[in-house]
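Novice: I would like to see how this sequence folds:
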Amino acid sequence: MITYDKLFIGGTWTEPSSPDLLDILSPHDESLVGRAAQARPADVDRAVAVARAAFDEGTWPNTPPAERIAVLRRVNALREAHAEQIAAVITAENGSAGWFTRAGQPSLTRQANAYLKAAEDLAWEETLTPTDPAATVRSVVRREAIGVVAAVIPWNSPFSAALAKIIPALLAGNTVILKVSPENSLSMGLLADLLAECGLPAGTISVLPADRETSEHLVSHPDVDKIAFTGSTGAGRRIASIAGQQLKRVSLELGGKSAAIVLPDADLAKFTAGLAFSCLLNNGEACIAQTRILAPRRRYEEVVAAVKQVVESLKVGDPQDPDTFIGPMIRRDQQQRVRDYIEIGIKEGARLVTGGPQVPVGLEQGYYVTPTVFADVDNTMRIAQEEIFGPVLAVIAYEDEDDAVRIANDSEYGLSGGVWSADEQHALAIARRIRTGTVTINGAPVGFDGPFGGFKASGLGREYGFAGLNTYLEYKTVTI
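Specialist: Take a look at the predicted model:
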């Protein structure tokens, strides 16, 4: 059993304001995985105070970029050295299947490397050439840190979400308070252990597991200059309102209800081979999951049958079993939420192709959901419009390509999406018409050099690469 009875504040493990420890239970069998201290508002106040002092009076914001890059490169190397341990802890506390947590480790390296390259290539200070040859002044443009960053992340993919924020924020010279979900207290405690080894100055980084009330205390704190949030659209709206009132900088990576458009010429064998990874990764608890599958009317039943076959072939069970593809939901309330949506789909008149609200046989203990496919789904149904965050797919028929694009765009969300076609250029033309931040063609994985983020209610701002680094910088112009 893992125990973290202190809080990581300003780079030091510190006694919490409350001695109570939270029990972290396995989503698989509800056994005790570990215990961890939880931050309260008083702990947030301490973390913000040391971050404020480290930014205003410390060395980190004025450390040369090359030296900051070297420190964050050590963070990346330490994380790589502990990859197996990280994957195992996330599987134990989150219920994410072991294949997913292990496969995600190289992605974390690529994510970090994209930020590091962006920092290396960035012109941190440059003198602009005047557009008017007769100009008597010249302009020096600087890129500087914003200040104290509150980074608030969800539970579904903790290391990816954490590093997507703290690496660019620290590269830019900011100080950071990382607020993590209570469910991830163990893996994020491990992250704090690694950060303690990398050579960051005192006060630069804190890692605080805490509930929603404490999180609101953090983002509302007057000494926080920027909020970087990943989570639900509802919580994002609340955070945006707080940021607006206080004129804080804010970036939001929110929910999704993404569509996979299967064009008439798509190779169904290739589509089904990639379907599980595009639509059901991480037990369906993924904001980028393409949970609406749009199929041409003349191939509709063929697509439905193919989706059914794939979903029924996926093993559901113990996330530590190497053959398991889908593990449990993270909490009992999340399990019930997904089962309730399945009931809603049935009541709305969608055709239940496979699955249902019943718990999988033999998996009554833990927080399991039967992977479910609905057909004859109208895009106005709740199961087509609302983010379920579980292994539930809706197959929707379209008449022609214009209709497919219309349906894909008929959503408050715009985070991800996919196009499947034998003609790559034609698929690209369709992708250009979809109002969403990321589109994959024929199941290509999301890259880290390009920007990642959402249109519409899926968020504000971008992560990854140069665009993600730029989110944590202010521009200053000095005229001489």
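Novice: alpha carbons only for contacts and neighbour counts from here, please
Specialist: Will do.
Novice: quick one: classify the residue nearest in space to the middle of the chain as helix, strand or coil.
Specialist: The chain has A161 as the residue nearest its centroid, 4.8 Å off, counting by C-alpha atoms, centre = their mean. Put simply, A161 is helix when judged by DSSP: H, G, I helix; E, B strand; the rest coil.
Novice: what number of residues lie near the closest residue to L200 other than its chain neighbours?
Specialist: Sequence neighbours aside, V71 is the residue nearest to L200 in space, at 7.0 Å (criterion: C-alpha to C-alpha, 6 or more residues apart in numbering). Neighbour count of V71, defined by other C-alpha atoms under 10 Å: 18.
Novice: what distance do you get for V71 to P41?
Specialist: To P41, V71 is 30 Å away according to C-alpha to C-alpha, to the nearest Å.
Novice: here is a second sequence; please produce its structure as well for comparison:
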Amino acid sequence: MSDYTIISPVNEKPYKIVPLASNSDVDAALSRATTAFPAWKSTPLSERVNILSKFVDAFIAKKDVISEELAWLMGRPIKYNPNEVRGVEERARYLIKIAEESLKDIHVEQKEGFDRFIRREPLGLVFVIAAWNYPYLIAVNGVVPALLAGNVVILKQAPQTFPCAERFAEAFKEAGLPDGVFQYLHVDHPAAERVIQSPLVNHVIFTGSVRGGREVTKIAASRFVGVGLELGGKDPAYVRADADVSYAAENVVDGAMYNSGQSCCGIERVYVHESVYDEFVKKVVDVTKKYVLGDSLSPDTTLGPVVRKDAADLIREHIKEAVAKGATALVDEKLFPAAKEGTPYVAPQVLVNVNHNMRVMKEETFGPVVGIMKVSSDEEAIKLMNDSDFGLTASVWTKDSDAALQIGDQISTGTFFMNRCDYLDPALAWTGVKDSGRGCSLSKFGFDHLTRPKSFHLRVKI
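Specialist: Got it, this is the predicted structure:
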């Protein structure tokens, strides 16, 4: 067995040393889950609902501890971390509320002498691989509906946020969840591959990079096992001529800079109608300059470091390449003294005179940077919004809901917003197209990928 040292982006020092699971630990966890499955599957849904509700109560009771730990683990300012706890509660309680309706038997039309219905059977063991940027919000999308449906779960958090899996386990233990129904494994890539290849695993949910999604798909390809993928985005916003410019600027900046831009559904590129372009850009720059970059544990900080130095290096590389190709950077880095080359601290940046020949407008930057382009029509904006390998979310800022719907129908994306962005509504399906992934979580459709239909065809009269 070896250890993994978590380096905090706050001070670039070791924060916690985490023992990694051995192959025997992995095999034992798989065995425990398989043993626990039949009894959990047979547990009445009402009892599963009761235990999951207690889990939510136990988890949110640890809000302060979780918030501080998140600041150290990933650098997000401590003032914002309670939002992630609230998000877990919102999603989990909604899924709990709709579980009975979503999982009930589907009876087909009556046929004399027969009783026919379709039951949603749990798959078995679900392996959830979560990303570090929203470790709890990402994990809850798979863990809670999987358990409600009668599956057992093993959770693997990203190494940077390994301890977050332990917080889930503590809350489940307090809730009285039977042993083996939820487990976590702190494992490296070879051990995770061992789990995916195990015949005891019945479904894999992965959230992360496109490269990671391809690797998971390849590993699982030798087995008839379902794989759900959420692989990020390069999400666009379009500000129409009739938009409330001040409102749009404030919210687009928040959508671009929140969590230091490390959000799969954050705004990374903006298209603005020429009639409001100058006004919009000025307001965006004004809002961006108000951020306070610094110590994530300080209540005054509104922008923390990105997760690692190499992530910061890539962000700076995108900016430098864009400027070398003709882009203009509108925010003076000197306004943010904490920003320094060779550290995870990156100043927020707004780029204009950008185009789609620049990586900052095509590749996932995953940092506090946004590029803004001028357009002359809805048609031009639609074309540019669709000019991407990703398709997770897109937003339009307008007072005309009819126009918004017409635009939304033409955008290749899993979620389309009007006058908001960067938010997952648990009542709506969370899904992506193109390189943003496949499958679905949240809403009633989220249960479909965690169950299989089993038909019952009963001749009741002979």
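Novice: picking up where we left off before, could you find the closest non-adjacent residue to the aligned partner of the residue nearest to the centre of the first structure in the second structure?
Specialist: Mapped onto the second structure by TM-score structural alignment, A161 of the first structure lines up with I138. Leaving aside its chain neighbours, I138 of the second structure sits nearest to A130 (5.9 Å; criterion: C-alpha to C-alpha, 6+ apart).
Novice: the one you found: what's it in contact with?
Specialist: Contact analysis of A130 of the second structure by C-alpha atoms under 8 Å, 6 or more residues apart in numbering lists I138, A139, L155, K156, Q157, A158, F206, T207, G208.
Novice: quick one, longest helix in the second structure?
Specialist: Using DSSP state H to define each element, the second structure has its longest helix at helix 81-103.
Novice: that one vs the first structure, average offset?
Specialist: Aligned to the first structure and superposed, helix 81-103 of the second structure gives a mean residue distance of 1.6 Å (mean C-alpha distance after the TM-score superposition for the first structure).
Novice: contacts for that helix, please.
Specialist: 45, 49, 52-53, 56, 59-60, 63-64, 66-68, 70-71, 119-120, 134, 136-137, 140-141, 144-145, 148-149, 425-427, 442-444, 447.
Novice: kindly recompute the last result at 7 Å.
Specialist: 49, 56, 60, 63, 67, 70, 120, 136-137, 140, 144-145, 148, 426, 444 (C-alpha atoms under 7 Å, 6 or more residues apart in numbering).
Novice: of the residues you listed, closest to K173 of the second structure?
Specialist: K173 of the second structure lies nearest to V56 out of the contacts of helix 81-103 of the second structure, by C-alpha to C-alpha, at 11.6 Å.
Novice: OK, contacts around the closest one?
Specialist: E89.
Novice: quick one: what's aligned to it in the first structure?
Specialist: So V56 of the second structure corresponds to N76, using TM-score structural alignment.
Novice: give me the three-state assignment for that match.
Specialist: N76 of the first structure ends up helix, using three-state DSSP.
Novice: from Q111 of the first structure, how far out is it?
Specialist: Using C-alpha to C-alpha, N76 of the first structure is found at 10 Å from Q111 of the first structure.
Novice: again with D318 of the first structure
Specialist: From D318 of the first structure to Q111 of the first structure the distance is 28 Å (C-alpha to C-alpha).
Novice: quick one: the helices in the second structure?
Specialist: With helices called from DSSP H, the second structure shows them at 23-42, 45-60, 63-74, 81-103, 135-148, 162-175, 189-197, 210-220, 245-257, 277-288, 309-324, 378-386, 401-408.
Novice: mean per-residue distance, the second one versus the first structure.
Specialist: With both structures laid over each other, helix 45-60 of the second structure and its partner residues in the first structure are 0.9 Å apart on average (mean C-alpha distance after the TM-score superposition for the first structure).
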